[in-house]
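Novice: starting from these lines, generate the structure:
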Amino acid sequence: MELDSIDRRILEVLQKSGRISNAELSEVANLSPSACHRRVQRLEKDGYIRDYVALLDPRKMGRPTTVFVEITLSGQADELLDAFEKAVAKVPDVLECHLMAGTADYLLKVVAGDTEDFARIHRKHLATLPGVAQMQSSFALRNVRQTTALPV
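Specialist: Presented below is the predicted three-dimensional model:
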C-alpha cells in the first residue's frame, strides 16, 4: 500500500496525539469522520500503526537515570546470540536492546533509580546474561532530545 499525503498527516498527528478523537482527527486531515476512521483502520490493519501506548515520565516512576551499555559476547554462534536475546528480553530495566555492527555486539538502553540501583541491575541481571565477555556502561547526563515520532 502506498501512503498518500492524507495518510501521512494522520500518522503525523497520531504519533504526537494518540488520544485525539476521530472527530478532531478528521478535521485536521480534512476528511469526513467515517472516511478518517476507515483510513485509520486500514493503517492499523496494514501495520503502519503498530500500537497505542501511554508514555510514562521516568522521573515520576523513580527511574531518572539512563545508562547505555555496550556488550561484547564471547562468540557469535547463533545459539549464543539466541540465548543472550531471550535472557535480555526478561530484564525489565532494559528498555531497548540492539544487535550492533561495530565494536560491541549489543547496545542496551537501561533505566535505573540511581547509580546504586544500576549497580544492582548490573550485578543481578546484566553480568549474568549468557556469553557476556565485556561490558561498558555510559551514563546519560541530560536528555537533550527524545521523541517516539518517526518522520513521515
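Novice: from here on, just use CA atoms for contacts and neighbour counts.
Specialist: Will do.
Novice: show me what contacts residue 87?
Specialist: Counting by CA atoms under 8 Å, 6 or more residues apart in numbering, residue 87 touches 129, 130.
Novice: chain center to the stretch of helix or strand it belongs to: distance?
Specialist: Using DSSP states H and E, residue 87 maps to helix 78-88. Centre-to-centre, helix 78-88 and its host chain are 19 Å apart (CA atoms, centre = their mean, to the nearest Å).
Novice: need the next SSE after it, C-terminal direction.
Specialist: Downstream of helix 78-88, the next assigned helix or strand under DSSP H and E is strand 94-99.
Novice: which other helices and strands does that next one contact?
Specialist: Judged by 3 or more CA pairs under 8 Å, 6 or more residues apart in numbering; DSSP states H and E, the packing partners of strand 94-99 are strand 106-112.
Novice: sequence B follows; please return its structure for comparison with A:
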Amino acid sequence: MNHESDQLDLIDRSLLRLLQEDGRRTTLDLAARVGLSPTGTSQRVKRLFRDGFITAVRAVLNPQKIGRGTLVFIEVRLDQAAPHVFDRFAEAVAKAPEVLECHMVVGGFDYLVKARISEMAAYQDFLKRVILPLPGVRETHTYASISDVKPDALLPV
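Specialist: The predicted structure is shown next:
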C-alpha cells in the first residue's frame, strides 16, 4: 500500500516531530536540530506546508483560563440515515463555537461530538440551545470528562 507518508525521509519526519512539539521553533533552531542549512530547512518546511503534511500552526490555549474548563463527549443518533439529514446536521454543528470536533462514526450512533463548555451547570443550556435543535437529532448520550489523561497527543511520525 502506497502512502503519501512514504515520501518523507528522516529529516522530514524530524521536522514534523519538532514542529508538532513547538510550532514557534525558528528555522535556525530547526536547522541545528536536523543538521541542515537554514535555507535547506526553510525549503523543506515550505514543501511540507505546500504538500499538506502541515495544515496549520496555532496556539494551544488553556481551556480553564478562558472559561471552557468542562469537556463533554456527546453521542448523537439521527432520526434517519438520509444524505440530506447528514448534510444539514454537519452544516449546523460546524457553526456551533462550543463544538471542538464532530466525527461521523460507524456503530450504535451516527456522530460523536466533542465540546467544551464553562461548567456542567451550563451543559443543559448548551444541549437545549445547540445540540437538540440540530437537524435530525433523535437521541443523545453525554459523557463528561473528569480528567485529561492524554490530551492533544502528538501524531507519531
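Novice: report the TM-score for the pair.
Specialist: The TM-score (TM-score structural alignment, normalised by the length of structure 1) is 0.98; 152 aligned residues with a CA RMSD of 0.8 Å.
Novice: one step back: in structure 2, what stretch matches the helix holding residue 87 of structure 1?
Specialist: Counting by TM-score structural alignment, helix 78-88 of structure 1 pairs with residues 83-93 of structure 2.
Novice: list the buried residues of stretch 14-29 of structure 2.
Specialist: Buried residues in stretch 14-29 of structure 2, counted by 16 or more other CA atoms under 10 Å: 14, 15, 16, 17, 18, 19, 20, 27.
Novice: let me know the closest of those residues to residue 140 of structure 2.
Specialist: Residue 140 of structure 2 lies nearest to residue 20 out of the buried residues of stretch 14-29 of structure 2, by CA to CA, at 34.0 Å.
Novice: what does that closest one align to in structure 1?
Specialist: Per TM-score structural alignment, the equivalent position to residue 20 of structure 2 in structure 1 is residue 15.
Novice: please report how far that match lies from residue 132 of structure 1.
Specialist: Between residue 15 of structure 1 and residue 132 of structure 1 the distance, using CA to CA, to the nearest Å, works out to 36 Å.
Novice: counterpart of residue 33 of structure 1 in structure 2?
Specialist: Under TM-score structural alignment, residue 33 of structure 1 pairs with residue 38 in structure 2.
Novice: check residue 24 of structure 1 too.
Specialist: When structure 2 is aligned by TM-score structural alignment, residue 24 of structure 1 is paired with residue 29.
Novice: against structure 1, what's the mean shift for the helix or strand its match falls within, could you check?
Specialist: Assessed by DSSP H and E, residue 29 of structure 2 sits inside helix 27-34. With mean CA distance after the TM-score superposition for structure 1, helix 27-34 of structure 2 departs from structure 1 by a mean of 0.4 Å once superposed.
Novice: ok, now how distant is residue 86 of structure 1 from residue 130 of structure 1?
Specialist: 9 Å.
Novice: which position in structure 2 pairs with residue 121 of structure 1?
Specialist: Residue correspondence to structure 2 (TM-score structural alignment): residue 121 of structure 1 is matched to residue 126.
Novice: hang on, that match is in a helix, isn't it?
Specialist: Yes: assessed by DSSP: H, G, I helix; E, B strand; the rest coil, residue 126 of structure 2 belongs to a helix.
Novice: which residues touch it?
Specialist: residue 117.
Novice: give me the distance between the residue sitting furthest away from the middle of structure 1 and residue 88 of structure 1.
Specialist: Going by CA atoms, centre = their mean, the residue of structure 1 most distant from its centre is residue 32, 33.0 Å out. To residue 88 of structure 1, residue 32 of structure 1 is 46 Å away according to CA to CA.
Novice: and for residue 76 of structure 1?
Specialist: Distance from residue 76 of structure 1 to residue 88 of structure 1, counting by CA to CA: 16 Å.
Novice: then residue 73 of structure 1?
Specialist: 13 Å.
Novice: next: residue 77 of structure 1.
Specialist: Separation of residue 77 of structure 1 from residue 88 of structure 1 (CA to CA): 17 Å.
Novice: so the residue nearest to residue 19 of structure 2 when sequence neighbours are not counted, which of the three states?
Specialist: Nearest non-adjacent residue to residue 19 of structure 2, counting by CA to CA, 6 or more residues apart in numbering: residue 25, 6.8 Å away. Using three-state DSSP, the secondary structure recorded for residue 25 of structure 2 is coil.
Novice: same question for residue 71 of structure 2.
Specialist: Residue 71 of structure 2 - assigned by three-state DSSP - is strand.
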